[in-house]
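[1] I would like the atomic coordinates for the input below:
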Amino acid sequence: MTGLDRSSPLPLYYQLKEALLAFFQQQGFTPGDRVPGDFELCEQYGVSRTVVRQALTELEYDGVIERIKGKGTFYATPKVGEGLAQSLTGLYEDVAARGGDLVSEVRRLEVVPADPRLAAELEIGPYQPVVVLERLRIVDGQPWALTITHVPFDLAPGLLEKDFSHESLYAVLEGEFGIRLARGHRSIEAALATKSVAELLGVATGSPLLVLRSVSRDEAGRPVESFVAFHRGDRSRFEVDLTRGPNGGAGAAPLVIVTDSSARGDAALV
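    Here you go, the predicted model:
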């Protein structure tokens, strides 16, 4: 570890943060490696505990480290930015685009009747048949997300014969059934992992999740799929590109943030 330059106009906590980043890289830190404690860093760099805590807080905000109460500070598993929130892609395509490896454990593939809520989303009659595809998505050998997808049976009855452990649902819909997804609506919300979901994703019950919900349509505006995906909060982040038009007007579709309070549906445009 190198010392800090006290003659520099850069704050000490910032210099310490940058020094630690360099140290992690030089030492080849991997997820789970223990990071030196507060007192050790204070002695090594000759700074106050306030400076150390500020530097570590910045690193924690950036997702570089994680602090576990009663255990210590550890090098974190880097979160992977996903474009699923801003473009009509599937996880398979998103992972492939960044050179990752995705395998799906197909937990369920069958025909079920659509309940009234699902029927309304897919714009079909209540209790009409839909194909349900439930997959545990494993990225680079680690559980990443649990996705549950529903597709109207009449659109693609041959889905039941497909092996989705290595195939993309969107590629199958477009390549074999001529169904091209053109637009959709997706929402993101925070949630805590239930016992069953936590066991599948390899996290503790109550761990933070990012929940992605989506309804996608074809070029004719017909709903093609409805899905919900439970993403590990410690592995994923969603990235959205925003624009601001002339005079503050929206340059693209606005980002809507919905707050869930006693009156569901309070919203703000950002």
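
[2] alpha carbons only for contacts and neighbour counts from here, please
    Fine.

[3] for stretch 214-221, buried residues please.
    Neighbour-count burial for stretch 214-221, counted by 16 or more other CA atoms under 10 Å, picks out 214-217.

[4] give the contact list for the closest residue to residue 81 other than its chain neighbours.
    Using CA to CA, 6 or more residues apart in numbering and skipping residues adjacent in sequence, the residue nearest residue 81 is residue 237, 5.1 Å away. Taking CA atoms under 8 Å, 6 or more residues apart in numbering, we find residue 237 in contact with 79-82.

[5] structure for this one too, so we can compare:
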Amino acid sequence: MTTEPPQQGGSGPRPLDRRSPLPLWAQLSADLRRRMEAGAFTAQFPAEHRLTAEYEVSRHTVREALRSLRADGLVIAERGRASRLDTRPLQQPLGSLYSLFRELEGQGVEQRSEVLRLERTADATVAGHLELVADAPLVVLERLRLADGEPLAHDTAYLPAEFAEPLLEADFGHTSLYAELSGRCGVKVTGGRERIQPFLPDIRQAWLLGLADREPAFAIERLGHSGARPVEWRETVVRGDRFAFVAEWSDNSRAVALAPRAACPSS
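    Below is the predicted model of the structure:
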């Protein structure tokens, strides 16, 4: 089987310069960006084996180039499927009570979940967050959240079993935890707080989310309240190449309070 020779212009591939000090993967990444801007790949992004043949490079070189494109949010890596262009970034407002299910559906994105765990459990650390005794029974819901069929987030929520037991009968394939919590348990989450920080997923999380080794993501810890009572502790890992957090501010926004600087010891 013969491969068509690289094209010098338009949206076709250009030869890589093996005498250049620039690594082959970086040259390949740059040429793929050029081709995207020229309108290539709108129907389908080429598979790894096709790129290795077109550019006459190793699969390792192709994967490094694709990793760079994913890091910049240009390409989506789908577990068990070919990569494709990322044409619709997802945004989440900060400083508001939100349901990921409702936010995705509101942006026209099909939301679906693979339930990995739904059972009774106990966890002393989580119980502490929820102001419960260490051995208090909990309900845990662990899901892989999918947006248009692509992995977006790994989400684990814990709730006190004393009121969350009915959730064990729910089908969380295509529904909101907060909707089920309100409808089945009569508990409404009214507020809370979140902490968001960069994060390197572990091997299992990276595999679930379709991330390359040591590709960063966002880690979100959420403590949800119903009135003054803590009712939900949630740990979420969100793909950084598919998600953006957005905040609104004004000239009367409250300033961030910085921790006082430690005093220098006297000599």
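
[6] work out the TM-score between the chains.
    Here the TM-score for the pair of chains, by TM-score structural alignment, normalised by the length of structure 2, is 0.66; 202 aligned residues with a CA RMSD of 3.3 Å.

[7] which SSE is the residue nearest to residue 81 of structure 1 in?
    Using DSSP states H and E, residue 237 of structure 1 sits within strand 236-238.

[8] which bit of structure 2 covers that strand?
    Alignment of strand 236-238 of structure 1 against structure 2: residues 243-245, by TM-score structural alignment.

[9] report the mean deviation for the matching stretch after fitting onto structure 1.
    Superposing on structure 1 and averaging over aligned pairs (mean CA distance after the TM-score superposition for structure 1), stretch 243-245 of structure 2 comes out at 1.1 Å.

[10] roughly how far out does that stretch sit from the chain middle?
    9 Å (CA atoms, centre = their mean, to the nearest Å).

[11] what's around residue 166 of structure 1, how many residues?
    In terms of burial, residue 166 of structure 1 registers 13 neighbours under the definition other CA atoms under 10 Å.

[12] now the counterpart of residue 170 of structure 2 in structure 1: how far from residue 169 of structure 1?
    The equivalent of residue 170 of structure 2 in structure 1 is residue 162 (alignment by TM-score structural alignment). Plainly put, residue 162 of structure 1 is 9 Å away from residue 169 of structure 1 if you go by CA to CA, to the nearest Å.

[13] any idea what residue 137 of structure 1 aligns with in structure 2?
    If you follow residue 137 of structure 1 across to structure 2 using TM-score structural alignment, you land on residue 145.

[14] and its match, that one's in a helix?
    No. Applying DSSP: H, G, I helix; E, B strand; the rest coil, one finds residue 145 of structure 2 to be strand, outside a helix.

[15] can you pull the contacts of it?
    Here residue 145 of structure 2 is in contact with 111-114, 151-155 (criterion: CA under 8 Å, 6+ apart).

[16] list buried residues within those.
    When burial is judged by neighbour count using 16+ other CA under 10 Å, the buried members of the contacts of residue 145 of structure 2 are 111-113, 151-155.

[17] now render those as CSV, adding distance to residue 83 of structure 2 and secondary structure.
    Supplementary listing: those in CSV, determined by distance: CA to CA, whole Å; DSSP: H, G, I helix; E, B strand; the rest coil:
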residue, distance to residue 83 of structure 2, secondary structure
111, 19, strand
112, 20, strand
113, 20, strand
151, 12, strand
152, 14, strand
153, 18, strand
154, 20, strand
155, 23, strand
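
[18] ok, those vs residue 72 of structure 2, which is closest?
    Closest approach to residue 72 of structure 2 among these (CA to CA): residue 152, at 15.7 Å.

[19] what sits against residue 100 of structure 1?
    So, once contact is read as CA under 8 Å, 6+ apart, residue 100 of structure 1 ends up touching 139-140.

[20] the strands in the stretch 151-270 of structure 1, which residues?
    According to DSSP state E, counting those that start in this stretch, the stretch 151-270 of structure 1 carries its strands in the segments 181-192, 208-218, 223-232, 236-238, 256-259, 266-269.

[21] so which elements touch the fifth one?
    Looking back up the chat, that one is strand 256-259 of structure 1. Packed against strand 256-259 of structure 1 by the contact rule (3 or more CA pairs under 8 Å, 6 or more residues apart in numbering; DSSP states H and E) you find strand 266-269.

[22] give me the residues contacting the strand it packs on.
    Counting by CA under 8 Å, 6+ apart, the neighbours of strand 266-269 of structure 1 from elsewhere in the structure are 254-260.

[23] and stretch 217-229 of structure 1, by the same measure?
    Under the criterion CA under 8 Å, 6+ apart, external residues in contact with stretch 217-229 of structure 1 comprise 118, 121-123, 145-152, 155, 179-184, 211-216.

[24] what subset of those residues is buried?
    Looking at these with 16+ other CA under 10 Å, the buried ones turn out to be 118, 121-122, 145-152, 155, 179-181, 183-184, 211-216.

[25] Throw the buried ones among the contacts of residue 145 of structure 2 into JSON lines and include distance to residue 231 of structure 2, thanks.
    JSON lines is the format used below for those (distance: CA to CA, whole Å):
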{"residue": "111", "distance to residue 231 of structure 2": "24"}
{"residue": "112", "distance to residue 231 of structure 2": "24"}
{"residue": "113", "distance to residue 231 of structure 2": "22"}
{"residue": "151", "distance to residue 231 of structure 2": "27"}
{"residue": "152", "distance to residue 231 of structure 2": "25"}
{"residue": "153", "distance to residue 231 of structure 2": "21"}
{"residue": "154", "distance to residue 231 of structure 2": "20"}
{"residue": "155", "distance to residue 231 of structure 2": "16"}
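
[26] what's the closest of the residues you listed to residue 102 of structure 2?
    Nearest to residue 102 of structure 2 among those, with distances taken as CA to CA, is residue 111, at 8.7 Å.
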